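*Asks:* Sequence isn't available, so here's the structure alone:
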């Protein structure tokens, strides 16, 4: 990984995340504006097809899904002797989950209560699904760009994985279990965690 890119980007992501966390704890007006606008845009039109689709999308970052996919990837990495890859993905996901748990219990933001479409428990900020989306699927995208040899593989992977990373946070707001500021902050924290793992573990470039 090019540390000239990963370190500044992860630093900016951490600063932006901290700004969101401060805004949430201080009940800032701009946080309310983001949430109100985002909810109006994402939850403006409920349809059975959209609900079924986004309910399926949200399952891609469920804790059980994340644990299973990460474990399978790490096992594959060990068997194929790609230990750096396994360590990178494992560290990214585990660190993201640990930070999520700590911050959720510090901030203790209640979840939205209006018109929930699925049951969910625990605190709202930051979105664990959004962290998982970036920490796992984002890590896969980094590995594909580093190691895939064929350009079409990189292009297809980018389209699919970026779509998943975007749709998972949208699904959490649509289903009524997170505010838009929760999922934006989650993406930022997941990005910072994933890039920090890449900087530490993956082969370095000047």
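*Replies:* Yep, that arrived. Just so it is clear, the structure is predicted and the values come from calculations on it, not from any experiment.
*Asks:* rest of the way, CA atoms for contacts and neighbours
*Replies:* OK.
*Asks:* For stretch 199-206, buried residues please.
*Replies:* For stretch 199-206, a neighbour-count test (16 or more other Cα atoms under 10 Å) marks 199, 201, 202 as buried.
*Asks:* Can you tell me the SS state at the first one?
*Replies:* Three-state call for residue 199 (DSSP: H, G, I helix; E, B strand; the rest coil): helix.
*Asks:* So it is in contact with residue 7, correct?
*Replies:* Yes - look at residue 199 against residue 7 with Cα atoms under 8 Å: they come within range, at 7.2 Å.
*Asks:* hmm, back to that, tabulate the buried residues of stretch 199-206 (CSV), appending distance to residue 102.
*Replies:* Shown next, in CSV, are those (distance: Cα to Cα, whole Å):
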residue, distance to residue 102
199, 23
201, 23
202, 26
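*Asks:* ranges for the helices of this protein?
*Replies:* Secondary structure of the chain (DSSP state H): helices located at 3-25, 29-42, 48-59, 63-79, 83-107, 128-132, 138-147, 151-174, 180-201.
*Asks:* other SSEs contacting the fifth one?
*Replies:* What it means is helix 83-107. helix 63-79, helix 128-132, helix 138-147, helix 180-201 (3 or more Cα pairs under 8 Å, 6 or more residues apart in numbering; DSSP states H and E).
*Asks:* rerun that using 7 Å as the cut-off
*Replies:* Secondary-structure packing of helix 83-107 (3 or more Cα pairs under 7 Å, 6 or more residues apart in numbering; DSSP states H and E): helix 63-79, helix 128-132, helix 180-201.
*Asks:* the inter-axis angle of the first one versus helix 83-107?
*Replies:* Which is helix 63-79. Per axes from the mean of the first three to the mean of the last three Cα atoms, to 10 degrees, the angle that helix 63-79 makes with helix 83-107 is 150 degrees.
*Asks:* Any chance you could list what contacts helix 63-79?
*Replies:* Helix 63-79 is touched from outside by 83, 85, 86, 90, 132, with contacts defined as Cα atoms under 7 Å, 6 or more residues apart in numbering.
*Asks:* buried stuff in that helix?
*Replies:* Neighbour-count burial for helix 63-79 flags 66, 67, 70, 73, 74, 77 (criterion: 16+ other Cα under 10 Å).
*Asks:* hold the first one in mind and look at this next one:
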């Protein structure tokens, strides 16, 4: 009985028996999501390009028309929140904090897999589905001209800040409503990328969808099994 209690308090990761199955599901899920992202990107840059580009470009021009000196710092700030170094830094700090609090490797493993997954999505999609940036002045200099699809900044923000919400949802139910405020940060990054002319609307929305789905898949396979085990141990 004491051994059972000790293991419930010090979870070190996936169950040995479940790890291979979970890894297989993760790999298949990643491949499926990647296929959908690349397939959608191919459609909007080939078959449906003539239908998508006109209104996509109109949206970009509308955001460019809203630029003012007072809004420019918000655009810079939103972009900063989605930078890889910032997003990964937030993820590392949150992973350490939740792992130490729960005495478990699961939060760290959750973030590691989530970050690795979106990095792979972005690398493959930007090289397979090359797309020119919107036809407006881009306020974020130095961007690769044909890497508009998808938005790495938005995906990074969804995983970094959305990950905090997911971990809070799983481990701190009393703080769920407050943690929901952190979801405003990915939205700010999305608007900033549109404002700065770095991406089309379809680029940023694609990133929201695939990053959110991947985050939930990883959470389901990495975080929830541990909670189920703890619940059954407590009940016994």
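*Replies:* Yep, that arrived. No experiment lies behind these values; they were computed from the predicted model shown.
*Asks:* Now the TM-score, please.
*Replies:* TM-score of the superposed chains, computed with TM-score structural alignment, normalised by the length of structure 1, equals 0.81; 194 aligned residues with a Cα RMSD of 2.7 Å.
*Asks:* and which of the buried residues of helix 63-79 of structure 1 is nearest residue 176 of structure 1?
*Replies:* When the buried residues of helix 63-79 of structure 1 are compared for distance to residue 176 of structure 1 (Cα to Cα), residue 66 wins out at 21.1 Å.
*Asks:* Going by the alignment, that closest one corresponds to which residue in structure 2?
*Replies:* Using TM-score structural alignment as the criterion, residue 66 of structure 1 maps onto residue 87 of structure 2.
*Asks:* Its match and residue 163 of structure 2, how far apart?
*Replies:* 11 Å (Cα to Cα, to the nearest Å).
*Asks:* Contacts only, for the residue nearest the centre of structure 2.
*Replies:* Structure 2 has residue 159 as the residue nearest its centroid, 2.9 Å off, counting by Cα atoms, centre = their mean. By Cα under 7 Å, 6+ apart, the residues touching residue 159 of structure 2 are 114, 115, 211, 215.
*Asks:* Next: residue 34 of structure 2.
*Replies:* residue 121.
*Asks:* Relative to residue 123 of structure 2, how far out is it?
*Replies:* Applying Cα to Cα to residue 34 of structure 2 and residue 123 of structure 2 gives a distance of 10 Å.
*Asks:* Could you do residue 32 of structure 2 as well?
*Replies:* Taken as Cα to Cα, the span from residue 32 of structure 2 to residue 123 of structure 2 is 16 Å.
*Asks:* again with residue 87 of structure 2
*Replies:* Counting by Cα to Cα, the gap from residue 87 of structure 2 to residue 123 of structure 2 is 17 Å.
*Asks:* cool, and residue 173 of structure 2?
*Replies:* Counting by Cα to Cα - residue 173 of structure 2 and residue 123 of structure 2 are separated by 35 Å.
*Asks:* What of residue 214 of structure 2?
*Replies:* With Cα to Cα as the criterion, residue 214 of structure 2 and residue 123 of structure 2 are 15 Å apart.
*Asks:* now swap in residue 130 of structure 2 and tell me
*Replies:* Taking Cα to Cα, one finds residue 130 of structure 2 at 11 Å from residue 123 of structure 2.
*Asks:* More neighbours: which of these two?
*Replies:* residue 130 (17 against 13; other Cα atoms under 10 Å).
*Asks:* After alignment, which residue of structure 1 pairs with the more buried one?
*Replies:* Aligned partner of residue 130 of structure 2 by TM-score structural alignment: residue 108.
*Asks:* what does residue 162 of structure 2 give?
*Replies:* Applying TM-score structural alignment, one finds that residue 162 of structure 2 aligns to residue 138 in structure 1.
*Asks:* same check, this time on residue 171 of structure 2
*Replies:* Using TM-score structural alignment, the equivalent of residue 171 of structure 2 in structure 1 is residue 147.
*Asks:* Kindly report the same for residue 153 of structure 2.
*Replies:* Using TM-score structural alignment, residue 153 of structure 2 pairs with residue 129 in structure 1.
*Asks:* thinking that match is in contact with residue 60, fair?
*Replies:* No - in this structure residue 129 of structure 1 lies outside contact range of residue 60 using Cα atoms under 7 Å: 8.5 Å.
*Asks:* In terms of packing, which of those two has more residues around it?
*Replies:* Taking other Cα under 10 Å, residue 129 of structure 1 and residue 60 do not tie; residue 129 has more neighbours (29 against 19).
*Asks:* ok now do the more buried one, which residues does it touch?
*Replies:* 61, 62, 168.
*Asks:* Could you rerun that using 10 Å?
*Replies:* Residues near residue 129 of structure 1 by Cα atoms under 10 Å, 6 or more residues apart in numbering: 58-63, 66, 97, 100, 135, 165, 168-169, 171-172, 178, 182-183, 186-187, 190.
*Asks:* Apply the buried test to these and list what passes.
*Replies:* 58, 60-62, 66, 97, 100, 135, 165, 168-169, 171-172, 178, 182-183, 186-187, 190.
*Asks:* From residue 202 of structure 1, how far out is the spatially closest residue to residue 61 of structure 1 that is not a sequence neighbour?
*Replies:* Ranked by Cα to Cα, 6 or more residues apart in numbering and with sequence neighbours excluded, the top spatial neighbour of residue 61 of structure 1 is residue 129, at 5.1 Å. In this structure, residue 129 of structure 1 lies at 24 Å from residue 202 of structure 1, with Cα to Cα as the measure.
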